[in-house]
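Chemist: pasting the sequence and the predicted coordinates here, then a few questions.
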Amino acid sequence: MPVVDAIVHPYNLSPENEKTSHAPFITRMLSRANHEALGPGYSMPVDKYERDWPMEDVVAMSFLESHADLAAYHVLPIGAFHDGICGVDKALEVLKRWPQRFFVYAGVDPMQGQKALDELEEQYERLERPSGLKLYPNSWVGNEMLGWKMDDPEVAFPLFEKAQNLGIKVVAIHKALPLGPVELSYYAVDDIDRAAMAFPDLQFEVVHGGMGFLDESAWQLARFNNVWLNLESTATMLTTKPRSFEQALATFAARTRKSYDRILWGTGCMVTHPRPHLEKFARFEFSEERMTGWGVPQLDREAKKKILAENYAAMHGFDLEARLDGIKGDDIDQRRTALGDVAAPYSQTSIAEVVY
């Protein structure tokens, strides 16, 4: 089955990149998530995790040590870090070295007003018409964290209009997982309703769908054809809390007439290694209790193909088969062939000697 990882990111977690007092908290949170979401053979020393990750390592983990065929890189506007934690420079590297393998999203802070609109236009040119726009519900100004909502006609709507005018079709928003001791209301999903209604031609990709506000997210899938759920972080529950993952997926299925049409596979590599979650999903089956008690049919191969790749292609409107044909024989394909099998975790990265 083809695999499109809807979000990967080589974080710059080096101490030199910390800009505000919120940065160390975010770094520790991510570092703990790495250790808590992976089983034996996938952990690494903390000092090798809390570093500036090169794009090459994320490429190796996604394509050589796991089974992804395509992936999406998001420029992240987390202002607690000097480069936003995932900067434009690495996106440019992606476009130069692996243009057929990656989709690239721009990223700006809506609370910066006109500056955000100007920056989006600049990134649109530099990133050669990015596929989407990535947003966070917080804005970091000094040591203060401010919040905004997707239905704000003064903060959010001008940015959506700008994206639409540029030709960007997908707006991704981080939800469900609060980045520290901040107001949870900004991470709720109810504000997406009005945005989806006001901009029916935009596709709203809710990142971390199902990690929180599960019922609300499921009802959004049922009510709005332009709302999609990215399983980043939710997918890790396959390894740590399989029954919780089953409940999330069953809830989506129960509310959407079992269609699975707008659910996207995403691992967030390198927050965790992508391989164990993906392999568990390939073997995943609903329990008999879930099927009889909830009326949910077994998750068959066709449904898995939708979640793993076909839905992402539908959201962006590209020909999946043509895109897969375009990567045949590239340097990653050649490296895969030379390896002969999926490589051991971290064995193809710059920290292979330390981990092993």
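Modeler: All right, it came through fine. Residues are numbered from 1 along each chain as shown.
Chemist: use CA for all of it now, contacts and neighbours both
Modeler: Will do.
Chemist: where along the stretch 151-300 of the chain do the strands fall?
Modeler: Applying DSSP state E, counting those that start in this stretch to the stretch 151-300 of the chain gives strands spanning 170-174, 203-207, 227-230, 263-264.
Chemist: ok, the residue of the chain most remote from its centre to Ala250 distance?
Modeler: No residue in the chain sits farther from the centre than Thr292, which is 32.0 Å out by Cα atoms, centre = their mean. Per Cα to Cα, to the nearest Å, Thr292 is found 12 Å from Ala250.
Chemist: what does Ala314 give?
Modeler: With Cα to Cα as the criterion, Ala314 and Ala250 are 22 Å apart.
Chemist: now swap in Glu161 and tell me
Modeler: Noted for Glu161: a distance of 35 Å to Ala250, by Cα to Cα.
Chemist: ditto for Arg129
Modeler: 36 Å.
Chemist: which one's more surrounded, these two?
Modeler: Using other Cα atoms under 10 Å as the criterion, Arg129 and Ala250 rank with Ala250 on top: 24 against 16.
Chemist: for Pro200, see how far away that one is.
Modeler: 27 Å.
Chemist: okay, pairing it with this:
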Amino acid sequence: MHDSDPEGKRLPIKLDSTSNGEFAPVSLWPANIEANRLAHEAAATNAKRLGCSKRAFLTSSCGAASTLLAFNAANAAAGRTGGFFELPRDAALDMQLARAQVGPARQEFILDVQGHFIDTPKGTSKSAEVFLKDVFMDSDTDVMVLSFVPSARDAEPVTIQAADEVRRLVDKLEGTHRLLLHGRVNPNQPGDLKGMDELHERWGISAWKTYTQYGPNGKGYFLHDDVGIRFIEKARALGVKNICIHKGLPFGPRSYEHSQCSDIGVVARRYPDVNFLIYHSGFVSTVTEKAYDASGKSDGIDTLITSLRKHQVKPNSNVYAELGSTWRFLMRDPEQAAHALGKLIVACGENNVLWGTDSIWYGSPQDQIQAFRTFQISAELRER
């Protein structure tokens, strides 16, 4: 097999400006550039100490541990200490210790509730074949939920038929049911409400996926609008009462208000028997995540928290915050990550923050898994 990185130029934990296509790429900050530099420097030094090539070191658990330790050093030097990656310094040189910290010796069950691929010819970087390799062979993911992007019914990058084919392939390869499917529904789009019957009866979807900022002529909708209520009522009638809603990561200024979370508290309070899974948690890449602003005027994740508070939706009830792309972006700034995760745990509940990676837009989710395994919120922020 051809080694695409024989000199070890790629770090195992990626800090870069990659986007999932739903937001404009954001350039790395100076602390990120320094973090990457320190990680390469540490990798070269540690590889020599262990008597192996830099490439061999970086592909090991020690390489991941060494990289995260370098990120800690760069963030601390920049005064970003609200969050950090907790692991002993010896993990950079002790393989058994490193495996216990970053895996796979951790032995968790990992359910990733947001994955994607594009139904394209073989050989492309986002194809089904690459999806299978990145998720089920090159990461510790146990179960993945395949999601869909917003589109018209006759122009879907991935059809439900193609998704089902991949699901059947995973079943054959693994012998267990490791890939679940969403059913894409935009109720403000002709034919989508009617199409819910087929998605349920023929394709056996596990949840619905909708984009409230998307719609005909660029006009979105709120879940508490008439069309949104018809959507929820039909989901209840069909017995698939998991509704996944893209919130945050706005597509642009048009219909921006529909990208925010003001409607979530309304419908969660009205329909306590329906689970509302908030994809991206309302995160906006251009909004700095800080402590919650009780004025209710802040954008980003605060819009979700404000809506839940306003409508008295309690933690650990029927609203779930999903981390796809949100965690991947905030890995570059553990201070913001600590604020974001802390707010979501308090508002949605410790049982209602969902792991999602938005892979394979970012390649294999393994680096996101390794970073999250070790992440901690500082004692100072926890006490606030």
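Modeler: Everything's here; your move. In this text, all values refer to a predicted model and were calculated from it rather than measured experimentally.
Chemist: overall similarity of the pair, as a TM-score.
Modeler: Scored by TM-score structural alignment, normalised by the length of structure 1, the superposition of the two chains gives a TM-score of 0.65; 250 aligned residues with a Cα RMSD of 2.4 Å.
Chemist: so where do the helices sit in the stretch 101-250 of structure 1?
Modeler: Under the criterion DSSP state H, counting those that start in this stretch, the stretch 101-250 of structure 1 contains helices at 114-126, 157-166, 192-198, 214-223, 237-240, 242-255.
Chemist: the residue most central in space within structure 1 in helix, strand or coil?
Modeler: Centroid-nearest residue in structure 1, with Cα atoms, centre = their mean: Ile7, separated by 3.2 Å. Three-state call for Ile7 of structure 1 (DSSP: H, G, I helix; E, B strand; the rest coil): strand.
Chemist: can you tell me which residue in structure 2 aligns to it?
Modeler: Aligned against structure 2 by TM-score structural alignment, Ile7 of structure 1 finds its counterpart in Gln114.
Chemist: check the gap between its match and Phe251 of structure 2 for me.
Modeler: 18 Å.
Chemist: could you do Val227 of structure 2 as well?
Modeler: 21 Å.
Chemist: go on, Ser259 of structure 2?
Modeler: Note on Ser259 of structure 2: its distance to Phe251 of structure 2, by Cα to Cα, is 8 Å.
Chemist: okay, and the common contacts of those two?
Modeler: Common contact partners of Ser259 of structure 2 and Phe251 (Cα atoms under 8 Å, 6 or more residues apart in numbering): Gln213.
Chemist: more neighbours: those two, which one.
Modeler: Ser259 (30 against 16).
Chemist: I'd assumed Pro253 was in contact with the more buried one.
Modeler: No. Using Cα atoms under 8 Å as the test, Ser259 of structure 2 is too far from Pro253 to be in contact (9.7 Å).
Chemist: what segments of the stretch 1-150 of structure 2 are strands?
Modeler: Taking DSSP E, counting those that start in this stretch as the test, the strands found in the stretch 1-150 of structure 2 are 83-85, 111-115, 143-146.
Chemist: so which of these comes closest to Asp302 of structure 2?
Modeler: Nearest to Asp302 of structure 2 among those is strand 83-85; the distance by Cα to Cα comes to 18.9 Å.
Chemist: run the chain-centre distance for that closest one.
Modeler: Centre-to-centre, strand 83-85 of structure 2 and its host chain are 18 Å apart (Cα atoms, centre = their mean, to the nearest Å).
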